[in-house]
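[1] Sequence first, then the predicted structure, then my questions.
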Amino acid sequence: SANALLARELANRSQVTVITVSHYIAHLLRDGDCTVVLLGGQLQKGSESLVGPLTRRSLDWVYFSKAFIGIDGYTPQSGFTSRDMMRADIVHAVLAKGADNIVLSDASKFGQLAPNPLDPDGMIVRVITDAGIDSGLARALRERGLTLDLIG
């Protein structure tokens, strides 16, 4: 995932603290210099993500300045979406913390539709994706008022 690539970039920055619900990301960072905080909750084995009420409760005990959100889909009609209801619930809790909420995703997710909305309140402010995004979808993101950063 794009968030795993970001984690690899942050791994050796001692001044960075990464707070995550992903066992996969925490594992990637285990030998790095950054501080890693892995929140609790019910493990979804397939995605290696933590979800559920304990994860939501854990979020009450942390603050962060930036939140990088993975998505499974985006269309102008639906907005950002997720395949998994439990992970979408955790994203809603993260968005509600009031950080700079940033979608980090490869361009293949744009134009796809998944069943669970991720940002019904418009709390995402920025999207980072690759230059392969469809120009109409890029325009729709900008028209929505989002900052769009294209990489590559």
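    Noted; the coordinates are in hand.

[2] When you work out contacts or count neighbours from here on, use the C-alpha atoms and nothing else.
    Noted.

[3] remind me, longest helix of the protein?
    If you go by DSSP state H, the chain has its longest helix at helix 85-95.

[4] just checking, what packs against that helix?
    On a contact count with 3 or more Cα pairs under 8 Å, 6 or more residues apart in numbering; DSSP states H and E, helix 85-95 meets strand 49-51, helix 53-59, strand 66-69, strand 116-117.

[5] if you set the cut-off to 10 Å instead, what comes out?
    On a contact count with 3 or more Cα pairs under 10 Å, 6 or more residues apart in numbering; DSSP states H and E, helix 85-95 meets strand 42-44, strand 49-51, helix 53-59, strand 66-69, strand 79-82, strand 100-104, strand 116-117.

[6] Tabulate the ones you listed (a markdown table), appending mean neighbour count and distance to residue 5.
    As requested, the helices and strands packed on helix 85-95 are exported to a markdown table (neighbours: other Cα atoms under 10 Å; distance: least, Cα to Cα, whole Å):
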| stretch | mean neighbour count | distance to residue 5 |
| --- | --- | --- |
| strand 42-44 | 15 | 21 |
| strand 49-51 | 23 | 16 |
| helix 53-59 | 17 | 23 |
| strand 66-69 | 19 | 12 |
| strand 79-82 | 23 | 20 |
| strand 100-104 | 20 | 10 |
| strand 116-117 | 20 | 24 |
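
[7] Comparison target below:
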Amino acid sequence: MLVAERHRKIVDVVNERLSIRVTELSKLFHVTEETIRRDLEKLEKENLLRRSHGGAVSIQDEQAEVSYMEREITNAAEKRAIAIEAVKLIKPNDQIVLDASTTTWYMAKEMPDIPLTVITNSIKVAIELSKKEQIKVISTGGMLLSKSLSYVGPLAERSLNMYHVNKAFISCKGVHIEGGLSDSNEWQALLKRQMMLIADETIVMADSTKFGVRTFAHIADIQQVSCVLTDEKIYANDQKIFEEKGIVMKISK
């Protein structure tokens, strides 16, 4: 395969997968990891992708909101398993905040009907929790993003300022040891940052494909996270790096 053809195919794969690791590209194109790193460096200079820790991420439509239907079928099994682990961290009479991710929707479905107060910017999470009589649901309100069925913007951020919660459960597009947590949409990133500020502790729920990835909008530094829930496909080296930084890692089965 000619170098130019390999470069074109690398960009296609990155845009299709949104993020991919050097090791995977090396196996896919039957070249060394060092060759792939040089390829990614060149393609980043040409503004065709962005390098991340251990791989590359797509820059195509970075700020576009992914539709809820699309997110529901992406890594669904891993997200559901992570959600089940997250629910185990909730105690009766807790006050929690949930973002508008698919994983928190799975949490809402799995959550027992116990005395809780839940604040959320997600319409789907609020509807799911409304079926449970003992759970008090508070919606942030705000500007509606139709694709993700979530509220964002200054009104949503100000409404969060009125509250204090025990735990914040959030997901994100990127979890990077140096770049911290990040999201592809700036509105969502700002709201998730505010959720973390009103919580005693933050639990990040991210499947293994999110590690080593940095996306458009910074949410918070990794040191501000209390615990990370992920799936068993996470690379052992990634897990070790985060644990060495004092981040509690819980692996769903």
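    That came in fine, so what should we check first? These numbers were taken from a predicted model, which means no experiment stands behind them.

[8] TM-score for this pair?
    Once superposed, the chains reach a TM-score of 0.91 (TM-score structural alignment, normalised by the length of the first structure), with 151 aligned residues with a Cα RMSD of 1.6 Å.

[9] could I get the helices and strands packed on helix 85-95 of the first structure as JSON lines with distance to residue 135 of the first structure?
    Shown next, in JSON lines, are those (distance: least, Cα to Cα, whole Å):
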{"stretch": "strand 42-44", "distance to residue 135 of the first structure": "35"}
{"stretch": "strand 49-51", "distance to residue 135 of the first structure": "32"}
{"stretch": "helix 53-59", "distance to residue 135 of the first structure": "36"}
{"stretch": "strand 66-69", "distance to residue 135 of the first structure": "22"}
{"stretch": "strand 79-82", "distance to residue 135 of the first structure": "16"}
{"stretch": "strand 100-104", "distance to residue 135 of the first structure": "17"}
{"stretch": "strand 116-117", "distance to residue 135 of the first structure": "23"}
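
[10] So for the second structure, the centremost residue is which one?
    Nearest to the geometric centre of the second structure sits residue 172, at 2.0 Å (Cα atoms, centre = their mean).

[11] Quick check: closest non-adjacent residue to residue 87 of the first structure.
    Distances taken as Cα to Cα, 6 or more residues apart in numbering place residue 51 nearest to residue 87 of the first structure, at 6.1 Å, with adjacent residues excluded.

[12] Aligned to the one you found, what sits in the second structure?
    With the correspondence set by TM-score structural alignment, residue 51 of the first structure lines up against residue 152 in the second structure.

[13] same thing with residue 143 of the first structure?
    Taking TM-score structural alignment, residue 143 of the first structure has residue 244 as its aligned residue in the second structure.

[14] Quick one: the helices in the second structure, in order.
    Remark: helices assigned in the second structure by DSSP H are 3-17, 22-29, 33-45, 68-73, 76-87, 102-110, 123-129, 154-160, 186-197, 236-244.

[15] in the second one, what's buried?
    Buried residues in helix 22-29 of the second structure, defined by neighbour count with 16 or more other Cα atoms under 10 Å: 22-23, 25-26.

[16] same for it, what does it pack against?
    Packed next to helix 22-29 of the second structure, using 3+ Cα pairs under 10 Å, 6+ apart, are helix 3-17, helix 33-45, strand 55-57.

[17] can you put those in JSON lines and add mean neighbour count and distance to residue 119 of the second structure?
    Formatted as JSON lines, these follow (neighbours: other Cα under 10 Å; distance: least, Cα to Cα, whole Å):
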{"stretch": "helix 3-17", "mean neighbour count": "15", "distance to residue 119 of the second structure": "32"}
{"stretch": "helix 33-45", "mean neighbour count": "16", "distance to residue 119 of the second structure": "40"}
{"stretch": "strand 55-57", "mean neighbour count": "26", "distance to residue 119 of the second structure": "32"}
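
[18] Fine by me, we can end here.
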